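Asker: this one's structure only:
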C-alpha cells in the first residue's frame, strides 16, 4: 500500500501557473498519465503526464536528459504509443518517475527550461485509449446498485445470498472500449415487449449509463499464480473514469441464463487520464462493513485493506441534450456520489480475480460496476434514477429524460478533495449517442 511522501505535500507549487489554480484537476500532486498527440497531426501517439492545462510529453522528456536511472527508464517506457510497457514495470519504477517529475515541475526547479519546450497544451491534443486492453472484467461492487436493481425485479429478495460473500464479476468486451469523446450508434437487438408472445428486433429503447471507475492492471502475474490481498495493489497501475453503456431492454431479454451480451458489447468509454494509486494515497479511507454483514473471507481480508483499502473519490454524472447544446448550455448534473460506498475494494477485486491462478496482464481493465450511493440522488444509472423508467428526470431547460435519446451526451467527472490535502481530479469522460443503424435483411 502506497504511503504518503513529499510528492503529496499540499504546499507544493509548480512553475506552471495553471497547475496552481484553485479547482485545477491536475496540480503537481496528481501527475496522471494518458496517451496523446497534437490534433490534426500525423504524429505518433505517445505517453504524457498532465500538469495544469498542459501535457508533459514523455517522448520529449526521455530525450531531454533531465531524468536519470529508473525514472529515465520509466519515461522511455511511457513514451510508446500505449502505456502497457510502463504499466508492466511495477511500483518502484512508477514511483521513481513520479518523484522525478514532481521535482522537475516544482517552483525554482533547474529543469524548467528543459521541460517547457516539451509541453503540449491539452486543448491542442487528442487522446487515445491509454493501454492496449487485452481483457476487460466488469465487477458489481456497489451493494446499493445491486439492491436497487434487485428491488425492481425481485422485490421480495432484492439481494441474492452470494453478494455479500463474493465479488461478483463477468468478462466484458475489450475491443469496443473507446476514449472520452467517443460517439457510438444506438445498439440494436432482440427485446421482449411486455405481454408479447414473441420478441422483436430493432433499436434499443432503454439506453442507459453506468457510472464506474476503471482499474488498469500494472504488473502481471504468471498463469497459476494467485495474487494475495497484501500484494494486490502492487499489480494496479491506476484508476480512470468508465461509462459502461447498457441497453436495458436488450439486457432484460438476453441475460438469462448466462448474463449480458449484446446489451453491453457495443461501447464502453474511458477517460484519457489514469490517476495512479500513489496520487490517491491522501484519499484512502477505512473499508468497513455494515453491522451484521459477514466479514470478508480470509483470502479477501487484511489489516491494511481494512485500514485504508477504500478511496474517497467524488463522482458526478452530467447530461447534455441536443437542445441544451444548441442553446450553448452546459450539461446538467443528474447524479453525485462517492467511491467510498463500494462494497468491495480494488485489492479484493484483484485478489478474487486471480485466486484460481488467472493471469492478469499489464493493461487489462477491471470495471468497478455501477457506483451508486445509499440515496436515490446518488444512483449511478438511469434505471435507478427513474425507477425503471417510471419517473423521468427533469432537466433545467424543461426537458425530461427517462432513457438516453439520440444526440445526448453524458459527462462523467471525478475528483478528490479534503482538508489538509491537495485537490486532484480525473478530468472528464464524455460519450455521445448517435442514431441506430438497423441492418436490412
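Answerer: Structure received. It should be emphasised that the depicted structure is a prediction, and the values quoted were computed from it without experimental measurement.

Asker: alpha carbons only for contacts and neighbour counts from here, please
Answerer: Noted.

Asker: where does residue 233 land in three-state SS?
Answerer: Per DSSP: H, G, I helix; E, B strand; the rest coil, the local secondary structure of residue 233 is helix.

Asker: number of nearby residues for it?
Answerer: Residue 233: 25 surrounding residues under other Cα atoms under 10 Å.

Asker: Double-check it against residue 346; I have them as touching.
Answerer: Yes. Contact criterion Cα atoms under 8 Å: residue 233 and residue 346 qualify, at 7.4 Å.

Asker: Common neighbours of those two, please.
Answerer: Residues touching both residue 233 and residue 346 (Cα atoms under 8 Å, 6 or more residues apart in numbering): none.

Asker: Tell me the spatial nearest neighbour of residue 390, not counting adjacent residues.
Answerer: Once flanking residues are discounted, residue 390 sits nearest to residue 402: 7.7 Å by Cα to Cα, 6 or more residues apart in numbering.

Asker: And for the one you found, the neighbour number?
Answerer: By other Cα under 10 Å, 20 other residues sit near residue 402.

Asker: What residues does it make contact with?
Answerer: Going by Cα under 8 Å, 6+ apart, residue 402 touches 382, 386, 389-393.

Asker: Narrow those to those in strands?
Answerer: Using DSSP state E, the subset of the contacts of residue 402 located in strands is residue 393.

Asker: By neighbours, which of the contacts of residue 402 wins?
Answerer: Going by other Cα under 10 Å, residue 382 tops the contacts of residue 402 with 26 neighbours.

Asker: That residue and residue 208 touch, don't they?
Answerer: Yes. Contact criterion Cα under 8 Å: residue 382 and residue 208 qualify, at 5.8 Å.

Asker: Please identify the residue most distant from the middle of this protein.
Answerer: residue 197 (40.1 Å; Cα atoms, centre = their mean).

Asker: and that residue, that one's in a helix?
Answerer: No. Residue 197: not assigned to a helix; according to three-state DSSP it is coil.

Asker: can you tell me how far it sits from residue 191?
Answerer: From residue 197 across to residue 191, the span is 11 Å (Cα to Cα, to the nearest Å).

Asker: which residue is nearest the middle of this protein?
Answerer: Of all residues in the chain, the one closest to the mean position by Cα atoms, centre = their mean is residue 241, 2.5 Å from it.

Asker: Contact partners for it?
Answerer: Residue 241 neighbours (Cα under 8 Å, 6+ apart): 211-214, 270-271, 412-414, 426, 428-429.

Asker: Take this one as well and set it beside the first:
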C-alpha cells in the first residue's frame, strides 16, 4: 500500500474527517460572529476566510475570488469543478504534515484552525429550490405493496422509465441538531365518519436519504446531458426527510406530497465532495428495461456509502441502531436525476438541493423508513436497547450517519440529528 497522506493536524484513527476527506461547511466561530466557510479535519475546523485573507489560495481560479469571505458556500459552489479541484489541492498541501506554511506559523495557525466543539454549524448554502426523488426500487416496491396490496402491482408502469420526483419546501430545510415539531393537519375520516380529523400526526416517520448540492446551474431552456451532470454536482449531505404518514395519506391524491412533508427536512452540516468519494465509486444497479437515450450513461456509476439509522428515546443515553443500508442500492443515479430534472428546460441554480428519496436495501435490516419496517404500523420494530416503535414518539431523537471505509482511512459525513418535540397545543 502506498503511504497515506497525513496532516499535521491531529486526526485520530477512525476519524471521519482525515485529510482525504476535507468536507465543506459553514460555521460561526463564536456567538454573534458572522458565518464563514470552513473545512473539517479531525476534530478541528479550518476557517477558509482566514486562509484567503492571508493570500494562501494562489491558484488562477481562486487568488482573486472572494468566495471564502461569504456567509455561505454558494459563491464557491458556482465556480465549478476546476475551482473545486484547485481548492482541494491547495488545502491538502497546506494541511499536510510536510508543509511548513501553516504548520509553523503559530499565529496564523491559531486563527485558522479551531476546535470543532467550540463552533456552531449553520446551513452551508442558501437553498433556492429543493427536489426530492423516489430512486430506490426496493423502497418503491415496499411502499407500493403496502398501499396497493401486492408486489405484482407495486411499481407504477412509469417508475422504471423515469426518475420520479416532487418539489419540496426549501424554507423548512434545517441543519442537524434542530428540533422538529410534530405537525398538525388533516387525516383520513375515522371509521364510520365522513369528515376528516384535524389533529397532531400520529404516524410520524423518518426517511433516510442522501442529497446533492448543485454547483453551477444551467440556463432556462438548456438541458444538462446525463454525461455532463457530474460537473454540476458539488457534493453530498445526509438527509432526513421527515414524513407525517397520516397527513400524507389523506392529501397526496391527486397532486402528491404537501403538508405531510413540508414541516421539516434535516441535513448534515458537512458537504462531502465527489472528489473525496472517488475511492468509493462502484457500479450502479443494472437497469431493466434500458433507460431512454437521454438517461443512458456512458460511464454509469454510483458510490458505496454505508448508511445507518438509530433512534434515541427520550431520557435514554444510548441510541438503538435499527437500519444499515447503502447508497449504492439506488436504481436511479444522481446524474440521471439531474439530467431528467433539466431535460424539459428547467433551470437549476447554485445551491439547489436534489434528494435521493428513501434509501432501502433488499433485506429487512436495510430499510430506510419506519413505514416499511412496521408495514404501515402493523408490526412492532424492536429497539436495540429496549422498547418498540411503530412510528416516532415525542422525545425521540433520530440519528443518521454514513461512513465510507477506505484503505487506511475513512470518509464520513458526520451526523444528521433531529429530535421530535410535541405539536403546538397538544
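Answerer: Yep, it's here. Since the structure is predicted, the reported quantities are computational estimates derived from the model, not experimental observations.

Asker: Can you give me the TM-score here?
Answerer: After superposition, the two chains reach a TM-score (TM-score structural alignment, normalised by the length of the second structure) of 0.95; 419 aligned residues with a Cα RMSD of 1.7 Å.

Asker: picking that back up, which residues are in contact with each of residue 382 and residue 208 of the first structure?
Answerer: Residues touching both residue 382 of the first structure and residue 208 comprise residue 403, with contact defined as Cα under 8 Å, 6+ apart.

Asker: quick one, what contacts the aligned partner of residue 433 of the first structure in the second structure?
Answerer: Counting by TM-score structural alignment, residue 433 of the first structure corresponds to residue 420 in the second structure. For residue 420 of the second structure, the contact set (Cα under 8 Å, 6+ apart) comprises 179-182, 392-397.

Asker: With secondary structure, distance to residue 325 of the second structure and neighbour count added, can I get these in a markdown table?
Answerer: Putting the contacts of residue 420 of the second structure into a markdown table (DSSP: H, G, I helix; E, B strand; the rest coil; distance: Cα to Cα, whole Å; neighbours: other Cα atoms under 10 Å) gives the following:
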| residue | secondary structure | distance to residue 325 of the second structure | neighbour count |
| --- | --- | --- | --- |
| 179 | coil | 25 | 17 |
| 180 | strand | 24 | 22 |
| 181 | strand | 27 | 17 |
| 182 | coil | 26 | 25 |
| 392 | coil | 20 | 22 |
| 393 | coil | 23 | 19 |
| 394 | coil | 25 | 16 |
| 395 | coil | 25 | 18 |
| 396 | coil | 21 | 18 |
| 397 | strand | 19 | 23 |
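
Asker: mind giving me a markdown table with these and columns for distance to residue 364 of the second structure?
Answerer: As requested, the contacts of residue 420 of the second structure are exported to a markdown table (distance: Cα to Cα, whole Å):
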| residue | distance to residue 364 of the second structure |
| --- | --- |
| 179 | 28 |
| 180 | 27 |
| 181 | 28 |
| 182 | 27 |
| 392 | 18 |
| 393 | 22 |
| 394 | 25 |
| 395 | 25 |
| 396 | 22 |
| 397 | 22 |
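
Asker: closest to residue 90 of the second structure among these?
Answerer: For those, the residue nearest residue 90 of the second structure by Cα to Cα is residue 179; the value is 36.8 Å.

Asker: Map the closest one across to the first structure for me.
Answerer: Match for residue 179 of the second structure (TM-score structural alignment): residue 183.

Asker: Then residue 218 of the second structure?
Answerer: Structural alignment (TM-score structural alignment) places residue 218 of the second structure against residue 221 in the first structure.

Asker: do residue 128 of the second structure as well
Answerer: Using TM-score structural alignment, residue 128 of the second structure lines up with residue 134 in the first structure.

Asker: So what's the residue count around that match?
Answerer: Here the number of neighbours of residue 134 of the first structure (other Cα under 10 Å) works out to 14.

Asker: How about it: what's its closest non-neighbour residue?
Answerer: Leaving aside its sequence neighbours, residue 134 of the first structure sits nearest to residue 364 (Cα to Cα, 6+ apart; 5.5 Å).

Asker: Give me the distance between the equivalent of that neighbour over in the second structure and residue 264 of the second structure.
Answerer: Here residue 364 of the first structure is matched to residue 352 in the second structure, going by TM-score structural alignment. Taking Cα to Cα as the measure, residue 352 of the second structure falls 17 Å from residue 264 of the second structure.

Asker: can you tell me which residues contact residue 348 of the first structure?
Answerer: Contact partners of residue 348 of the first structure, counting by Cα under 8 Å, 6+ apart, are 167, 229, 232, 300-301.

Asker: how near is the equivalent of it over in the second structure to residue 30 of the second structure?
Answerer: Matched by TM-score structural alignment, residue 348 of the first structure corresponds to residue 336 in the second structure. Distance of residue 336 of the second structure to residue 30 of the second structure, given as Cα to Cα: 41 Å.

Asker: hmm, back to that, can you verify my assumption that the residue nearest to residue 134 of the first structure contacts residue 219?
Answerer: No. The criterion here is Cα under 8 Å, and residue 364 of the first structure misses it with residue 219 at 10.1 Å.

Asker: So which bit of the second structure is stretch 234-250 of the first structure matched to?
Answerer: Under TM-score structural alignment, the match for stretch 234-250 of the first structure is residues 231-247.

Asker: same thing with stretch 53-69 of the first structure?
Answerer: Going by TM-score structural alignment, stretch 53-69 of the first structure sits over residues 43-59 in the second structure.

Asker: Also stretch 398-408 of the first structure?
Answerer: Using TM-score structural alignment, stretch 398-408 of the first structure pairs with 386-396 in the second structure.

Asker: Do a quick rundown of the helices in the second structure.
Answerer: 48-53, 74-78, 81-95, 100-103, 106-112, 137-148, 245-251, 274-277, 334-342, 370-373 (DSSP state H).

Asker: Could you tell me where the third one falls in the first structure?
Answerer: Counting by TM-score structural alignment, helix 81-95 of the second structure pairs with residues 91-105 of the first structure.

Asker: average distance between that stretch and the second structure?
Answerer: Here the mean offset of stretch 91-105 of the first structure against the second structure after fitting is 0.4 Å, by mean Cα distance after the TM-score superposition for the first structure.

Asker: Identify all contacting residues around that stretch.
Answerer: Contact with stretch 91-105 of the first structure is made by 7, 14-16, 28-29, 31, 67, 70-72, 74-75, 86-87, 109-112, 115, 234, 237, 278, as judged by Cα under 8 Å, 6+ apart.
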